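Participant: sharing a model that was predicted from the sequence below.
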Amino acid sequence: MLLVRGKKELSGKVKISGSKNAALPILGAALMLNGKVRLTNMPKIGDVKTFLDILEGIGVKYNWEGTTLNFDSSNITNQNLNFEKIKKIRSSIFLLSPLLHFFGSIKIPFPGGCSIGKRPIDAHLNGLEAIGYNYQYENDEIILDGNLQSGEKILNAGFGVSSTENLIVANVLRPGTTIIKAAAIEPHVMNLISFLRTAGADIKIRYNHEIIVSGVEKLVNDFDFEIVSDYIESGTYMIIGALASKEYIDIENARIDDLYIFIEKLKESGVKVEDLGNDTLRVFKATNLKSVQIQTNIFPGFPTDLQSPFAILQSQAEGISKIHEVLFEGRLSFLVELEKMRANVAVMNPHEALIFGPNKLKGGVTVTSWDLRAGAAMVIAGLIAEGETKITNVEYIYRGYEDFVSKLKVLGADLEEIND
């Protein structure tokens, strides 16, 4: 549990860590190298640690040097999979393509993750079936086996990020050409493609969300590769700067270009920002915030992972703000926690909500983290509320934000971990 004492004025700078959403698929893809690789800017977060535990069970050797992960997949097996840990994180879906490539079969439970709504894996399974792997369900487990087919294949990723990533990895060593249609092009997908290209993969990207993978005979290993910085973490600190700073905070490795639509919405709300160069953004304390409407979308649209933190900004704006969450029907559920802090909200349906502002948020309550991003949002609410706010289920936050508490303390926040 976190105890947050509100109304402290923050200042200073924060350096954004490596991206959770890039690190996890790259760890899965690194199995395809069947050798060593050094991954720099790797975030030490809960999901990465859990995934490494799973990978260690199937023979991966690794060690840390600061934020560099030395990774060796020379002696992997498809045995000893830790089903209990696989159930905890959705990133275990990235085991499918590498283990099928090397062993032709895999049996895993349905991967876990945040409770933000249905995230089907049909695009993963249908794409794998199209290249030769049959699948079936057995209770709460998925069983896949078969033989990799050659030749040209056309697959549909359904604009899913993880399905796009899995289908890319599944085809980099497959003889033939694969056209992945309706592919996601989020920054973390591009980082995965850069990783695989460094290893020798032949991957092309078209303007119309098509990714073309031409299979190569082998991938090289024993190289260094940098995990891209986390644009979702960056956007979270932009909101913190706008709401809780004394004058401003500076955000290093901000991924400014990746957040164009998000930053434009900040500006529309009345938040002043300044590009200091070298991918550093200064975000000024906001006054007289204006209500805005947001609609989440696939990249380069407004990121769904920043919808929850942005709702806290909207709660401080004059007028009626609207959220239209296109992608996940469970993402607005956390607003009941904001109501406990005296915010005036109306959830109209699983995808739309109104926020009536401005609201003077009140502490003195215990709220919970519904998911990773909602947990961060409730911390932001606690930072600007009067009094003390207790936040439970904070393990969700630690799954995706590296050193969240210590980074906030360096900026001047007053918060601490306490026993339930």
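Facilitator: Cool, the structure landed. The structure displayed is predicted, hence computed values, not measured ones.
Participant: all contacts plus neighbour counts: C-alpha atoms, from now on.
Facilitator: OK.
Participant: residue 408 is in contact with residue 4, correct?
Facilitator: No. Using Cα atoms under 8 Å, residue 4 and residue 408 do not qualify as a contacting pair, with a distance of 10.7 Å.
Participant: distance from the chain centre to the longest strand along the chain, please.
Facilitator: Using DSSP state E to define each element, the chain has its longest strand at strand 245-252. For strand 245-252, the separation from the chain centroid amounts to 23 Å (computed by Cα atoms, centre = their mean, to the nearest Å).
Participant: then this one, side by side with the first:
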Amino acid sequence: MEVKGGKPLKGDFDVQPSKNAVLPILASTIIANDKCRLYPVVKISDVDVAVGILEKLGAKCSWENGGINVDTRSINSYSIDFNSSKKMRASVLFLGALLARFGKAKVYLPGGCKIGKRPIDFHLAGFESLGFQCKYHKDGLIEVFYDKRKDKQHEKIVNMVGVSVGATENILMASMFFHNNVTIHNAAREPEIISLCKALKKYGAKIKGIGSSSLYVEHDSLSGARIKIPSDRIVAGTFACCLLSSRGSGKIRNYPFDDLESFTALIQSMGAKVTRDKNDIFIKSPKSIKAINFQTGPHPAFPTDLQPLVSAVLCKATGVSRIVETVFEKRFLHLKQLRKMGANVIIKNQECIIEGVENLNSAELNSTDLRCAAALIVAALSEGKKCTIFDKGHLKRGYYNFIEQLKRNGVKIS
């Protein structure tokens, strides 16, 4: 695509339902073993992959009135094929859901964005703590199953070996296989974990400690439910960064304030003026962006998914910014592309130094992952020079109607 910015964005932007919330909830419908309705849901490519996995397993899915109906009563398989596994990282979340339903599951090592090592060791260690057996095959097939004869653990207590959103979601779902109490310590606290807990409670689970690092799970009978999907906090942050990069002003509707406290505070320290109106936010950009220092980390710290977007804005800030990335070791790939535009960036291990420049140049840029693609667009909005971005389909994995909304508000994209 070709992007030409240089003009302040002005207008309204609508935040879509959360990708990172809906994917584990789609997987969790397997546990309900009933009819479920998820709403609102948009047709981004990762959602299409997840729906495709459900249908291959035997579920019946249909889109209706901005949501999706899922009937998992007819699921008769516990294996996810190689191609489906490789299409997205979240395919691994079906392990926990299938274990809860059948006590066994097979999936191949997952695909997804290449932003660094994301081993599933934390997932497998958690399954083993619950009493499951795990086998890893040379072709990448992962087989997990429950053998009551080998389960010597009367108390189901999982001490997560590291803070991981995906592993917490997987262990949370797999714990539904057991009717007795399950305790999960060192659980991730991201908003998407809270959304999954709320969905499981709607099915009939009893979960205590929601929002904390210790979760206590039990259940009797389960049934289907209507699940509302929250706004996508990363998309909301992306629109905010688009406004700041272009030095524009506008309203972002359905802005998840509670989930973006660290981000909102950070853009205010960059000079943005923020006004809240119920569920909407109005952002007015400063004439000059202030340089800042920040570090990413697990929630409630600054989210790693928004680091590429903010760092793209900081390329034209006044002063020197310092960013420490603690989650993914390859989260600075977008900055290597922005150097082609003339960004003054020094990267050393998990730290980067950005000295703001007055102007960025026209360039041909290659997106390497979902957030990199969005960050390159954010940077291009700051200049009236044409940038060519080779996206390779990354953007469609997580953004719905994003380009159309930018065009509607005056950005030239072809």
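Facilitator: Thanks, I have it. On a predicted model such as this, the values are computed, not experimentally measured, just so you know.
Participant: skip the chain neighbours and tell me the closest residue to residue 334 of structure 1.
Facilitator: Closest residue to residue 334 of structure 1 apart from its sequence neighbours, by Cα to Cα, 6 or more residues apart in numbering: residue 370 at 5.8 Å.
Participant: re earlier: residue 4 and residue 408 of structure 1: who's more crowded?
Facilitator: residue 4 (26 against 18; other Cα atoms under 10 Å).
Participant: that one matches what in structure 2?
Facilitator: For residue 4 of structure 1, the aligned position in structure 2 is residue 3, judged by TM-score structural alignment.
Participant: what about the helix or strand hosting its match, how far off from structure 1?
Facilitator: Using DSSP states H and E, residue 3 of structure 2 maps to strand 2-4. Once the two models are superposed, strand 2-4 of structure 2 sits on average 1.1 Å from its counterpart in structure 1 (mean Cα distance after the TM-score superposition for structure 1).
Participant: contacts for that strand?
Facilitator: Defining contact as Cα atoms under 8 Å, 6 or more residues apart in numbering, one finds that strand 2-4 of structure 2 is touched by 377, 380-381, 383-389, 411-414.
Participant: give me the distance between the helix or strand following that strand and the centre of its chain.
Facilitator: Per DSSP H and E, strand 2-4 of structure 2 leads on to strand 10-14 as the next helix or strand towards the C-terminus. Distance of strand 10-14 of structure 2 from the chain centroid (Cα atoms, centre = their mean) equals 22 Å.
Participant: still on that earlier bit, check whether the residue nearest to residue 334 of structure 1 really touches residue 115, as I assumed.
Facilitator: Yes. Taking Cα under 8 Å as the definition, residue 370 of structure 1 is a contact partner of residue 115 at 7.1 Å.
Participant: among the two, which residue is more densely surrounded?
Facilitator: Ranked by neighbour count (other Cα under 10 Å), residue 370 of structure 1 and residue 115 place residue 370 first, with 25 against 15.
Participant: for the more buried one, helix, strand, or coil?
Facilitator: Classification of residue 370 of structure 1 using DSSP: H, G, I helix; E, B strand; the rest coil returns coil.
Participant: counterpart of residue 375 of structure 2 over in structure 1?
Facilitator: Using TM-score structural alignment, residue 375 of structure 2 lines up with residue 377 in structure 1.
Participant: which SS state does residue 191 of structure 1 fall under?
Facilitator: Once three-state DSSP is applied, residue 191 of structure 1 turns out helix.
Participant: cool, and residue 308 of structure 1?
Facilitator: Once three-state DSSP is applied, residue 308 of structure 1 turns out helix.
Participant: nearest residue to it in space, please, no chain neighbours.
Facilitator: Using Cα to Cα, 6+ apart, the nearest residue to residue 308 of structure 1 is residue 374, at 5.4 Å.
Participant: packing partners of the helix or strand that the one you found is a member of?
Facilitator: For residue 374 of structure 1, the host element (DSSP H and E) is helix 372-384. Applying 3 or more Cα pairs under 8 Å, 6 or more residues apart in numbering; DSSP states H and E, one finds that helix 372-384 of structure 1 contacts strand 2-5, helix 231-244, helix 307-315, helix 335-340, strand 365-368, strand 388-392, helix 395-400.
Participant: any chance of TSV for these, columns distance to residue 148 of structure 1?
Facilitator: Converted to TSV, those look like this (distance: least, Cα to Cα, whole Å):
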stretch	distance to residue 148 of structure 1
strand 2-5	49
helix 231-244	36
helix 307-315	40
helix 335-340	46
strand 365-368	45
strand 388-392	46
helix 395-400	34
